[in-house]
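S.K.: no sequence on this one, just coordinates:
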């Protein structure tokens, strides 16, 4: 069995819009009511997948969920036509595009039964995301139906779980046993803590993780209240490297010491707050980047949003790090501006799964030809623009449903309809 890291990106759906539904997400709130461009958004995401394939990285994808979610509105006693605007917007949400929130993943070398475990995230903290897990779970069970995987249902409410965006893994190599780090928040303040400690502990138990190689570390209140609604806005890990902002953890020194004790080979690359402020880190999504191991001994690359280039303090620090022979050897900017305007960078758009690609349902694995076919469908069927008032349009509802149906048909994934 050949284990490697596969990044599964969420294809940005035809209902992508800016409703400003995500409390604590500064970009989402700032752009509420703006006109979105679903077609451009999806093509930007596909181009990012092409970019990573060209680097030699295995690439998969997930399809958009069925939106607007009329059955969810029916449970609330209303309809698409009769719903209050805020409920209608929640039914239209395309937030499943951020696959980092789809699930938490523990590779086979870490689990007690030698399987790769995935637990679908319940996303209960935000109403517009709380009705994602059913569709996501259905998709995970199709993509990872092979006995090499164990796919779990959600942790029950009220314990909030937002998936891999609050989970990191350190290891000597992707296929070797690692140390898994669950980062949780504590409630209080303007913005909610979305990842609860009890949820993280439940996932670790379901995944049969070794307690000696499993850490639970508290995210700093200042990071959460500053707009780092998930840990991956202020920290990212890959193999032996932890790339983090100085303000990421509640007790920085204790957290670093705990990580070093569990995984002595770790290299902690910390960006000081006096070099890059927390607001600049969040605005640029410096840490919401894909820190990847490049093939053929190319070291590590950082796939990061072009906004990082536009933020002087961030780009200056990154260039100095690369020039100083740090572990990050290449800076690889990508344009995901439509996603960024809703508060999701390159790392938000992907779920990392360490597995043998041959054990994954091939319909979910990307290659250049398949991405070209997806692009053609997007260009033909995805709306060019969506304004807030458009969410009440029966014609647009029919159009976006036809668009998703065309994609599923082309990918031979009719069981997801």
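M.R.: Ah, there it is. Note that the structure is predicted; figures quoted are calculated from it, not measured.

S.K.: use CA for all of it now, contacts and neighbours both
M.R.: Noted.

S.K.: who's in contact with the residue nearest to the spatial centre of the chain?
M.R.: Centroid-nearest residue in the chain, with Cα atoms, centre = their mean: residue 100, separated by 2.0 Å. Residues near residue 100 by Cα atoms under 8 Å, 6 or more residues apart in numbering: 163-165, 347-352.

S.K.: any idea how far it is from residue 299?
M.R.: Distance from residue 100 to residue 299, counting by Cα to Cα, to the nearest Å: 23 Å.

S.K.: putting a second one here so we can go through both:
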């Protein structure tokens, strides 16, 4: 696309963080997510979790980064319970689920939509042939609790990115194992700058229609979630050409170590790709393909296994960090507090990153422990959307964070969220009622209209 067709050159990245929902709990639902599995059954603090998320958003906003907000989903999902045969009043449905299928009750109460890196895959307008921003909500079919999200996610994205002249929304891929799609957590866009033409790195764990051959090694302990076929389908939906895409297989040993998404072991921004030695099955081939397609030199920042083990990478979530561009060309890495608590990881941050030949000039530590215990670091909590000035001006609703909105959301959390939530509390009918009241009020604060099932009738 020529500059005459795309006059708006003021492109910036907006990080849309998911608000942690009122039913945030530790159910241990995610197979392959070591943190989630190991903390299952603990007592959670939804209020602290939501305030930690808001504090991270506010700190990045204060530092000059554009910050957006996405609402949580309606939980408990009583409609899902009724579809599974639980009948009667809301109180009856919850009581029967708690007694007959407590794990299903935990699933329909999950606040996992806070991890908006899984919400969708996004292609910005400089890369799309029609000059629009493209969205495909992820089907998240690999786990029941996340499979419940895409319908509401699609409505939320359509409500915010409403202008059809600037935004295009695609249907969720078929919710079958062949097209298992986990969203932007397995997608990285690399470019010289946000407004430059980019190359899209799609990382997959398996091939649905070629699985089992000797040339396709598989993980042995945990399932590979993203399929090549899903990544290819999203690229086709968005009109991306072969010259704009690279498809790389995730290393099976990393998946077995708890790297359930690529963003647990690699993060990219601009021309920089920060990755672990064990991120890709074919490391050399992946880098070569990126270099061939990028119009600006790739800056790979490789962390060797001898510096950070796979266990420490997963335990600290070093790579599940936000890599952000600054006006002077430098970058800031926002890491969870667990990185500072791990000696080898923190030494690597100092020696390989801050002292290395790369644009990363600052590391900022943020406390997101409530999210981390469920297996989500700073990068999990945000969906990256590159937008030009006119596109930002076309956003509907009140979703770009400022001091006033932050204050209102903080007060909203403090009014409606509990400070203690154990698995047995999920059957409390009062919790379900509290959540509906909170979400109805939130819809008004964000000015996004009716997006929840209870609002649609």
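M.R.: Received the coordinates, thanks. Note that the coordinates shown come from a computational prediction; the quantities given were computed from them, not determined experimentally.

S.K.: just give me which of the contacts of residue 100 of structure 1 are shared by structure 2.
M.R.: Retained contacts for these in structure 2, judged by both residues aligned by TM-score structural alignment, their matches' Cα atoms under 8 Å, are 163-165, 347-352.

S.K.: residue in structure 1 matching residue 285 of structure 2?
M.R.: In structure 1, residue 285 of structure 2 lines up with residue 254, judged by TM-score structural alignment.

S.K.: list the buried ones in stretch 450-457 of structure 2?
M.R.: Under the neighbour-count criterion of 16 or more other Cα atoms under 10 Å, stretch 450-457 of structure 2 has 450-452 buried.

S.K.: swap in stretch 256-271 of structure 1?
M.R.: In stretch 256-271 of structure 1, counting by 16+ other Cα under 10 Å, buried: 259, 262-263, 266-269, 271.

S.K.: could you list which of those residues belong to helices?
M.R.: Judged by DSSP state H, the subset of the buried residues of stretch 256-271 of structure 1 located in helices is 259, 262.

S.K.: which of the buried residues of stretch 256-271 of structure 1 sit farthest apart?
M.R.: For the buried residues of stretch 256-271 of structure 1, the farthest-apart pair by Cα to Cα is 262 and 271; their separation is 21.9 Å.

S.K.: any idea what residue 17 of structure 1 aligns with in structure 2?
M.R.: So, by TM-score structural alignment, residue 17 of structure 1 is matched to residue 25.

S.K.: if I've got this straight, its match is in a helix?
M.R.: No. According to DSSP: H, G, I helix; E, B strand; the rest coil, the state of residue 25 of structure 2 is coil, so it is not within a helix.

S.K.: skip the chain neighbours and tell me the closest residue to it.
M.R.: Nearest non-adjacent residue to residue 25 of structure 2, counting by Cα to Cα, 6 or more residues apart in numbering: residue 44, 5.1 Å away.

S.K.: so the one you found sits against residue 370, correct?
M.R.: Yes. Proximity of residue 44 of structure 2 to residue 370 meets the contact threshold set by Cα atoms under 8 Å, at 7.4 Å.

S.K.: which residues touch residue 136 of structure 1?
M.R.: 65, 96, 102, 120.

S.K.: can you get me a residue count around the third one?
M.R.: The number of residues packed near residue 102 of structure 1 is 31, by other Cα atoms under 10 Å.

S.K.: can you give me the helices for the stretch 1-150 of structure 2?
M.R.: With DSSP state H, counting those that start in this stretch, the ranges of helices along the stretch 1-150 of structure 2 come out as 34-38, 46-62, 78-83, 90-100, 102-108, 144-147, 150-160.

S.K.: which secondary structure elements does the fourth one sit against?
M.R.: This points to helix 90-100 of structure 2. helix 78-83, helix 102-108, helix 429-446 (3 or more Cα pairs under 8 Å, 6 or more residues apart in numbering; DSSP states H and E).

S.K.: just checking, what packs against the longest one?
M.R.: Applying 3+ Cα pairs under 8 Å, 6+ apart, one finds that helix 429-446 of structure 2 contacts helix 90-100, helix 403-416.

S.K.: may I see the buried residues of the shortest one?
M.R.: Spelled out, that is helix 90-100 of structure 2. Buried-residue list, helix 90-100 of structure 2, by 16+ other Cα under 10 Å: 90, 93-98.

S.K.: how about those in a markdown table, adding distance to residue 271 of structure 2?
M.R.: A markdown table is the format used below for these (distance: Cα to Cα, whole Å):
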| residue | distance to residue 271 of structure 2 |
| --- | --- |
| 90 | 51 |
| 93 | 51 |
| 94 | 50 |
| 95 | 53 |
| 96 | 53 |
| 97 | 49 |
| 98 | 50 |
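
S.K.: could I get the full set of strands for the stretch 301-450 of structure 2?
M.R.: In the stretch 301-450 of structure 2, the strands defined using DSSP state E, counting those that start in this stretch lie at 322-325, 331-336, 360-366, 382-387.

S.K.: adding distance to residue 405 of structure 2 and mean neighbour count, write these out as JSON lines.
M.R.: Formatted as JSON lines, the strands of the stretch 301-450 of structure 2 follow (distance: least, Cα to Cα, whole Å; neighbours: other Cα atoms under 10 Å):
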{"stretch": "strand 322-325", "distance to residue 405 of structure 2": "22", "mean neighbour count": "22"}
{"stretch": "strand 331-336", "distance to residue 405 of structure 2": "22", "mean neighbour count": "23"}
{"stretch": "strand 360-366", "distance to residue 405 of structure 2": "21", "mean neighbour count": "18"}
{"stretch": "strand 382-387", "distance to residue 405 of structure 2": "18", "mean neighbour count": "24"}
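
S.K.: want to throw those into CSV with distance to residue 60 of structure 2?
M.R.: Output for the strands of the stretch 301-450 of structure 2, formatted as CSV (distance: least, Cα to Cα, whole Å):
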stretch, distance to residue 60 of structure 2
strand 322-325, 10
strand 331-336, 9
strand 360-366, 10
strand 382-387, 12
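
S.K.: ok so, going back, between the kept ones among the contacts of residue 100 of structure 1, which sits nearest residue 380 of structure 1?
M.R.: Looking across these and measuring by Cα to Cα, the closest to residue 380 of structure 1 is residue 349, at 22.5 Å.

S.K.: quick one: contacts for the closest residue to the closest one other than its chain neighbours?
M.R.: Of all residues not flanking residue 349 of structure 1 in the chain, residue 98 sits nearest, at 4.3 Å (Cα to Cα, 6+ apart). Taking Cα under 8 Å, 6+ apart as the contact definition, residue 98 of structure 1 lies against 9-10, 344, 348-350.
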